[in-house]
Every structure is written in C-alpha cells, then in structure tokens.
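S.K.: Need a 3D model of the following:
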Amino acid sequence: MEDAPGETGRPAAQYLRMSTDRQDVSLEFQARAIATWAKSHGFHIVQTFTDHGISGVTLEKRDALKELLRIVLDGHPGFSAILVYDVSRWGRFQNPDQAAHYEFMCQEAGVDVEYCAESFRNDGTAMSGLIKHVKRTMAAEFSRENSQRISRAKMVLRERNFWTGGQGGYGYRRAIVDADGSVIHVCDDGERFERPGCHTRLVLGPIHEVEVVRRIFASYLNLGESYTTVARTLNLEGLAFKDGGLWTVGRVRGVLNNPKYCGRLSLGRTRQRLGEPRQSVDPKHWVKSSACPPIVSTGLYDRVQAKIRWCSEQPSRADLIRELQRVAAECGTLSEKAIFEKSIYGLETFRDAFGGMLKAYKACGYIQTPKQAMYSDRIVAAQKNRPTEKFSIPELLDMLRMLWKRHGRLSMSLVNISPDLPHSSTYTRRFGSIATAYVAIGYTPSEQQLKVSKVRNGPGKRSRAFGRRRGMKNGVPRTGV
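M.R.: As a prediction, the model looks like this:
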C-alpha cells in the first residue's frame, strides 16, 4: 500500500513478508498496520518490497529483501527509512546477529529500520537494543520449536503409513484419505486439497504412466540396455514425461533406483532443517512405509538393482587398451562399429576413459586407414572452430534445421564435420540420441541412421557383447560372474 503522490513527510519503503502462501490476509494486514503507523509518525510510503510465501530463516530465497538491501547500499535509495511490521518479519534467522547485521548495513547507509507493531521505538537506546535482541532470539526459537513439532508429526504419520512428501512422482498421485483409509479426493500435480482429520497416501496414477514404468524396468533388463537406450526408445516412440518433456538419463535413473516402485518406501532418508544443507540420515533411522502400492514386483526391482551395481564397475585404462588391441586383432580394423559388436565394453566406457575415440585408438597403438584418418582430420578441424557455449534445446534444434536446409539431408557425419554445430555427442546428451533430435525437427531418420545412432551412442557402460561374454541370465549376472 503506497501513499498517493503529494504526501508530505519522510519518504519510506515498506518491507512485507509472509512465510506461507496460505496466509491470504497476512500481507494486507501488515500493509494496513504499517500505513497507520506511518501516518501517525510522519512518514509516507514511496516503495514496497514483498516476499510472498518465503521463510524468514535464511536470506537465500528472499529476493525482495536482497533487492531492498542492494538499493540501500547503492547510496541513492530515494527513501530514508524502512518500515517493517515487527522484528520477526525482518527475519527469523537462527543467529540473531544476522538480522542485526542487515539492519546495521541500512543504518550505515543512512536508512533507519522501524518496527511498526512493536511496543518499543527503534531509537538506538540501550533498552531498544536489548528488547530487539530478545525478540530476535524469540523469533529464531519459534522457528526451531516449530520445525521440531513438524518433524515429530511427520514421523508419526510415516509410522502410520501416510505420505508426508511432496508430489507423488511419475506413475503415482496423492490421494486424500479419511481416518478409515477411504479415498476422498485424488490430487493432480500441484493441486492442494485439505480437510481436517484427513491425511495423504499415494495411489497409482494414470494407467499409461504405470505401464511406462513397468516397461522401463522390463526393458532395462534386456541385454545391452542402459539408461540412455531406454530414454532414447521412449522418446522415439513419443512417450513423453508427465510434464510433456523428453525422457532423460536422469529421469530413467530416478525411476529405476527408487524402491517405492516395488512398494519399499523408505521415508526420512535425508534431513534439512531451517535452511541448513541437506544431510543424509543413518539407514537405521529410516522409516519403512507402505504408503504406496507397488507397480513392479520386488523380484524385478532386485534384479534391476543387481544389474545397476554390476554395470557400475569401472575397468582400468590398461584393461581397455588390451580390449581395443584384442578387437583390432580379431577384426583386422578398429572402428566404433567393430567395438560395439565385439567389445565387452560399451563405447561410452572408452570415451569417458580416454576423452574420445581418437585418443583411445592412439593409446592402444592403432594406426587408422587413410579413409579413417581423412574423416578424423575433418572432425579435428571442425573441433577447433566449434562453438563452445551451452545452447538451449530450441537453439540446438534450429542449428540442426539449418544444416538440413543447407544439405537437404542429415547425418551424424555431417554434424561432426560442421564447425558451426556442436558435436553429435552434445545432441546425444541432451536428447538421448541424435535420432531423437532428428524426429524433433520433423526429419525422419532412416533405418540405417537409427542403427548408426545406436552403434555410435552405445548402450552405456557395457555393450550387448558384455552379457554374451561375461554371462548374464534374465538381465542379471550369473553367480560367480
């Protein structure tokens, strides 16, 4: 609430804050109280700074207060005082000296801080300083005690198999249930529904999401499949994530590594209180809950975890060099296709270890054929002038469209030898495969291009041959392997 132009008195800014966006009248109430105080003390409000639904325990997310402090410290704020409803609105910092520090910064810049609803006047006397410190300590203690109460309440709800987290995640939705466990309402993502005496459990989401989750688990167990290949297949078939975006390696990993999909819900695995960094909790203090129905069987989940652990083993550089030499001796040549078909390791393993396939060839002593060397030289030449800045998804697609328009076709080779485009590996990381990027701009990749994309990108850390050579059964390493 700002005064009309022409008001007399000292110009002042008002700072408003509410801790939660469910306090519908808090900001209006603060503004009215501050306006009444300002009128009776000879101030007129020229600017308002508001933090909506932001906790006062830290400065991190309080953009309005940070902007207010920046304007004050610049030296020409256009006002001589800051009006705040009370000490707790300025902040509930766990260290009371932090609130005093920000106030002192303003006073040093010639801007006073006034607390309009307090019983004392912030006039710099010893008594006002003592009362402020007590009030700041009380505000911090209120947040600490409230945090402990909420933590205890959540622990009780978890032990009673209720959901105390945020969104349910892919394949699930939050359901409001009464004391008997009967479902009253199923919430969409972002929807808030509250009713006294009711709590939250997870229920299965839309059937197509449930089927996609089951497919992800089943597909990953196939020989040669990885996070990357599963995400690429989902994107090529147009099975979008629930926000309409693409499936990424991180999203696939998040599904495959989450025990809630087999009904093993472990709550309280991390703790974050009063703006402190998130901390891991000792597994013995986790709460085992059945607040969500399983989507896949525990046996399937355990087999997936076994494969994930098995595939995470990293070979040494010496092992990789010996493997490249073996493939070269067996095939008479060394190429990405030969490595994909014959090696026990996937292409990404060699790229990660050596920084690229050309460096891997050099490390094992392989001399390229003239045709291979010519193509490699063109890639190296393009690499010298290749843009290095990070592009957005639309920018990457626009560059791919320009290449298509220029040549009338698209291929991974064209992308790699074009100095004005990022390397094809950039498209693989951002889209799951370069073939997915082709589809995104309306270009239909041929069967050969799909195969080449799969060969070059590889199925992650291990190749299909890994399962054939090292021994797998139903996607899980056999005993003793």
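S.K.: Please count neighbours and contacts with C-alpha atoms only from this point.
M.R.: Noted.
S.K.: Verify the stated contact: Y172 with H208.
M.R.: No - when contacts are counted by Cα atoms under 8 Å, Y172 is not listed as touching H208 (11.2 Å).
S.K.: Here is a second sequence; please produce its structure as well for comparison:
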Amino acid sequence: MSSDLENGKDGVDDRSSLVRAAQYVRMSTDHQKYSTENQSEYIAFYAAQRGYEIVRTYADEGKSGLRIDGREAVKRLLSDVESGRADFSALLIYDVSRLGRFQNTDEAAEFELRCKRAGVTIHYCAEQFENDGSMMAGLFKAFKRSMAGEYSRELSVKVHAGQTRLIELGFRQGGAPGFGLRRQLVDENLQPKGELAAGQHKSIQTDRVILVPGPPEEVAVVQAIYRGFVEHDRSEREIAEDLNRRGLRTDLGRPWTRGTVHQILINEKYIGNNVWNRTSFRLKQAHIRNSREKWIRRNCAFTQIVDAGLFARVQAIIAQRSIRLTDAQMLDVLKALLNQHGALSGLIIDESEDCPSSSAYRNRFGGLLRAYSLVGFTPPQDYGYLEINKELRRLHPKIISDILTGIGQVGGSAMLNPVTDLVRVNDEFTLSIVLARYRQTGTGAARWHIKIDHQLRPDITVAVRMDADNRAPMDYYLLPHLSLGDAFLRLCDHNGLGFDAYRVPSLESLFALSRRAKLRKAA
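M.R.: Okay, the predicted model is just below:
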C-alpha cells in the first residue's frame, strides 16, 4: 500500500465522515492464490477510495467455502450482526467466492439477506459490479455464485480423477493404515524414504505413500485372527474377547470389539489389494456408500500379510451366514436389532453377534437404505434423493425416445449418439436432454437444479422440470447455447422474464423447429 494512500491523500481525509465497516476474508489452503493478506490489502484500498474505516476483521483461514459448518469467523460475524453487537454498517469482502462456494446459491443469498435485514450492507470489492440492489447486480451475483460453486464441482471432478489414477498405480490415498500395517513414504522413483507415524503427512508433492507390513508381532496377531476364524470356528466376538484378555489394543489404542475384528476379516488390504471409493463425500454434501462397481482398485499393490486363499475362505464363511437366511428372516433379525437399539447403522449391524453383516444386507436388498425402509427405519438424514435419482436415470431413455418419435412424426430426422446422448436433428442442430429433479428448500420452496454441459456444446439444452413427485415432466425449458462455460442453473417456480421466456408447457414448439417444409421449385 502506498504511503499517499495510507495518509489519505487520494482517499477520504476527514475520519469523522468515514463509514464504519468490517472485513471478511477466507482462504481454503496455504497454497491458495489469494491469501487473506492479499484480500485485506485490496479491501483496504477499496475502503480508502470509498470512505470506509475498517474497524473489525473476521478471518476463516484454511476453511472450505462449500459450507458454513466449521467456519467459526463467519458464524461469529452473523451472530454479531443479528444480535446488534456489530459496531459497523458495512461488510467488505474481496469477491463473491470468498463468501462461499456453495453448491446451493440460495445459501449465499440468505447470508446477504440476513445482513441486509440487520442494517449491514455487503460490498464485493474486486467485482466489476456495484452491489446496489439493481437488477443487473442481482443477475451478476447469481451468475458469480453459480460459477463459484461450479469451480468447486469441477475441481472435485479433477481431484477425483487424479486420486483414481494414483490408486490404480498402487498408491495409498489417505486413511489410517490399520492394525498390522504401516504407511511407507516413497519418492517419485518408488525409493523408500521412511515410515509415516500417525498424524504425519507427506510434504513433497511428488512423494507417494504405500502400505507395508507392520511390526512382526502385529502381523502375527492379524494372521492368528484369520486362522482362528477359519480353522477353529471362532466368532468375531470370541476373538475380540481373547485379544482384550491378552491386553492387546487396536491400532487406535482401543479395546477390540466384534466390529473391529470383522473389519480386519473383510478388508482386502491385508491381501495386498488397494481399494478406494467405497464411500464418498463429494463437495461435503452427503456421505454416500458407493456400489461395488464404482470402487477403484489395484490388486497386488502391497505386500500381503494374509494368504489370499485363507482370505477367500473367510469371505465364503461370512457370505454363508446370510445365504442360510431367507429375506424375511434377515429382516426379522434387523427389526429385532432396531427394537433393541432404537436406530440402525452399518456399525450397529456389524457389532451384533447374531446379525448378518452390513455388506450382506447391501447385497441382498440393494443397499442399506432399502433394508432400513423394509423394517420401518428412516435415518436422520434424508437419503431419498438416491432413489429419486435412480428413477430419473430410468426415465431418461424414455424421454429421449419420446422426443425422437415426436420429431419423426412431424417429418424431421433425429439420430441419438449413444456415447454422448446428444440428439442430432435434421443434420442441422443438436439437443441435450437434462432431467431436473424437484426438491424443496428448508422453507418449502420448490427448486430445480440444471447442469448445462458445454463440453458437448449442444445447440439447445432441453431441461425437463419434473413434477413434485418426480414421476413425470411438469414443463420444459428450451435453452439455447450460451457462451458462459459449464454452469448450474437453479430454478424456482418463477424465474423472471430472463429465464421463463424459454419455458414451454410441452415439446410441440421443439417439434415445430424440426418440421420439414417442401419448397416449390423455382420457375
């Protein structure tokens, strides 16, 4: 910052006339392009030029912008503003993305509205628009918020692809090694560099982590667990009780339980397989247990400490437990477990001596959620959207087929690309058909999220808004190609002329675009 600016020569000289303001700064990692110091410097320049005095700073350092949770500074800011403790009337933020990269832009809008109602106006110092409440400011903010969320989504896709590649190369991606194993740091040439202790992480980007056998005494315990289960017909609980009597503890220093023994018996890392993506927490939205076909694996990536044949015998015994039971019997056991605990989870199931494993319920009923619903249990978090998405994937080919039929009935030609799902009409333009699930906000307002995929560059995106039951189309948006890059559109019941001009109650207008007309031959 220049000395002239600090002395107020180009800014506002009379400090008594300055408007009291707070600043909010945030960064996700230490490697981020815009550090909190850089943000503060630009905000100070903005304040000097506009007549603001920064009297308070709220900083979230090393915090993701995907959610409010975990960002103590922004929570404290809202508390100060809404409680009347705030001694400022303006809030200065570097740009829209620093407030958050919410996947639901309504969260950012709600934050700003709460501040505004409390008499605190927000200014985005580095943006090319004034946050003055005008229609253009609203449009720019909506677009910027969508792009901020889209940036995180695209980054998530890239990170997932990079992690998948590393798993397939045989490298470990996070998580504790487990009892009997250790994390080994290797360089880019796969040369060992040392063992990583609990809580330690690699510090050089090109270094990688693999799993290696742990101390011989731990390896011997793991092998004894497998032999006891197969050769001596001992249950997981009996093995756990024996380990505890011997004074042994798990890798986390805790007593052994049926569940911890069970996890050792079913984890493929003990036969050297590198398996990842069993569960996912993409964009910090919801923990999801992925189906087996989505798992990423590399067999024989590490040195095995359990014989593969012995491991296979263990899996056969565990699978046989549920094979002997009918569907009704498995559900009766689950219902009894629910009555005993008042709730269900994978951990509760795996800790129960007389209950098939959680994986057995997933395999038999197509997922734990399905099994839960059959015994009348609803988890605290609503996962119903998973079933809705499954139904929408089933409807998608039918809707595409209906569009192909409708175009053909008016004399047009349409061809579906089976790889991209783009429909080419009359060899003139392409269509992308997107189904938008109906969802409700916490206040009961209707929302539809639409992904515009510009990598495929469709000429028209046919956005199908589903009805409240997500069973049939409610209406359609015929959206022409926009040069805005990939984007999410978040629609509500009424979206203003800018978007609702593209809304149609049926696809007749789309079919009319495809209609071929005979031209009279020129004289």
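S.K.: circling back: Y172 and H208 of the first structure: which has the busier surroundings?
M.R.: Taking neighbours as other Cα atoms under 10 Å, Y172 of the first structure and H208 compare with Y172 leading, 25 against 11.
S.K.: ok, which stretches of the stretch 51-200 of the first structure are helices?
M.R.: Applying DSSP state H, counting those that start in this stretch to the stretch 51-200 of the first structure gives helices spanning 63-74, 87-90, 96-108, 126-159.
S.K.: What is the neighbour count of the aligned partner of P216 of the second structure in the first structure?
M.R.: Aligned by TM-score structural alignment, P216 of the second structure pairs with I207 of the first structure. For I207 of the first structure, the count of nearby residues is 11 (other Cα under 10 Å).
S.K.: Enumerate the positions of stretch 175-189 of the first structure that are buried.
M.R.: By neighbour count with 16 or more other Cα atoms under 10 Å, stretch 175-189 of the first structure contains the buried residues 175-178, 183, 186-187.
S.K.: Run the chain-centre distance for it.
M.R.: Distance, stretch centre to chain centre, for stretch 175-189 of the first structure: 28 Å (Cα atoms, centre = their mean, to the nearest Å).
S.K.: between the helices of the stretch 51-200 of the first structure, which gets nearest to Y438 of the first structure?
M.R.: Y438 of the first structure sits nearest to helix 63-74 of all the helices of the stretch 51-200 of the first structure, at 40.3 Å, using Cα to Cα.
S.K.: buried ones in the closest one?
M.R.: By 16+ other Cα under 10 Å, the buried positions in helix 63-74 of the first structure come out as 64-65, 68-69, 72-73.
S.K.: Buried residues in stretch 79-97 of the first structure, which are they?
M.R.: For stretch 79-97 of the first structure, by 16+ other Cα under 10 Å, it's 79-94, 96.
S.K.: so it corresponds to what in the second structure?
M.R.: Using TM-score structural alignment, stretch 79-97 of the first structure lines up with residues 88-106 of the second structure.
S.K.: Just give the nearest non-adjacent residue to M18 of the first structure, would you?
M.R.: Closest residue to M18 of the first structure apart from its sequence neighbours, by Cα to Cα, 6 or more residues apart in numbering: G53 at 5.2 Å.
S.K.: Give the equivalent position in the second structure for the one you found.
M.R.: Using TM-score structural alignment, the partner of G53 of the first structure in the second structure is G62.
S.K.: Spatially central residue in the first structure, please.
M.R.: G250 (9.1 Å; Cα atoms, centre = their mean).
S.K.: Using the three-state scheme, assign that one.
M.R.: Using DSSP: H, G, I helix; E, B strand; the rest coil, the secondary structure recorded for G250 of the first structure is helix.
S.K.: Tell me the counterpart of it in the second structure.
M.R.: Aligned partner of G250 of the first structure by TM-score structural alignment: G259.
S.K.: Name all residues that make contact with that match.
M.R.: Shown in contact with G259 of the second structure (Cα atoms under 8 Å, 6 or more residues apart in numbering): 236, 347, 350-351.
S.K.: Would you point out the most distant pair within the residues you listed?
M.R.: Across the contacts of G259 of the second structure, the longest distance by Cα to Cα is 13.9 Å; it joins E236 and L347.
S.K.: Which one's more surrounded, these two?
M.R.: Remark: of E236 of the second structure and L347, E236 carries more neighbours, 27 against 13, as counted by other Cα under 10 Å.
S.K.: What residue in the first structure is paired with the more buried one?
M.R.: Mapped onto the first structure by TM-score structural alignment, E236 of the second structure lines up with Y227.
S.K.: ok, now how distant is that match from L234 of the first structure?
M.R.: 11 Å (Cα to Cα, to the nearest Å).
S.K.: One more: S316 of the first structure?
M.R.: Taking Cα to Cα as the criterion, S316 of the first structure is separated from L234 of the first structure by 32 Å.
S.K.: Out of those two, name the residue with the larger neighbour count.
M.R.: Applying other Cα under 10 Å to S316 of the first structure and L234 shows that L234 carries more neighbours, namely 21 against 9.
S.K.: hang on, the earlier thing: tell me who's in contact with the match of E236 of the second structure.
M.R.: By Cα under 8 Å, 6+ apart, Y227 of the first structure lies in contact with 220, 249, 252-253, 459-460.
S.K.: do you know how far it is from F431 of the first structure?
M.R.: Computed as Cα to Cα, the Y227 of the first structure to F431 of the first structure distance reads 12 Å.
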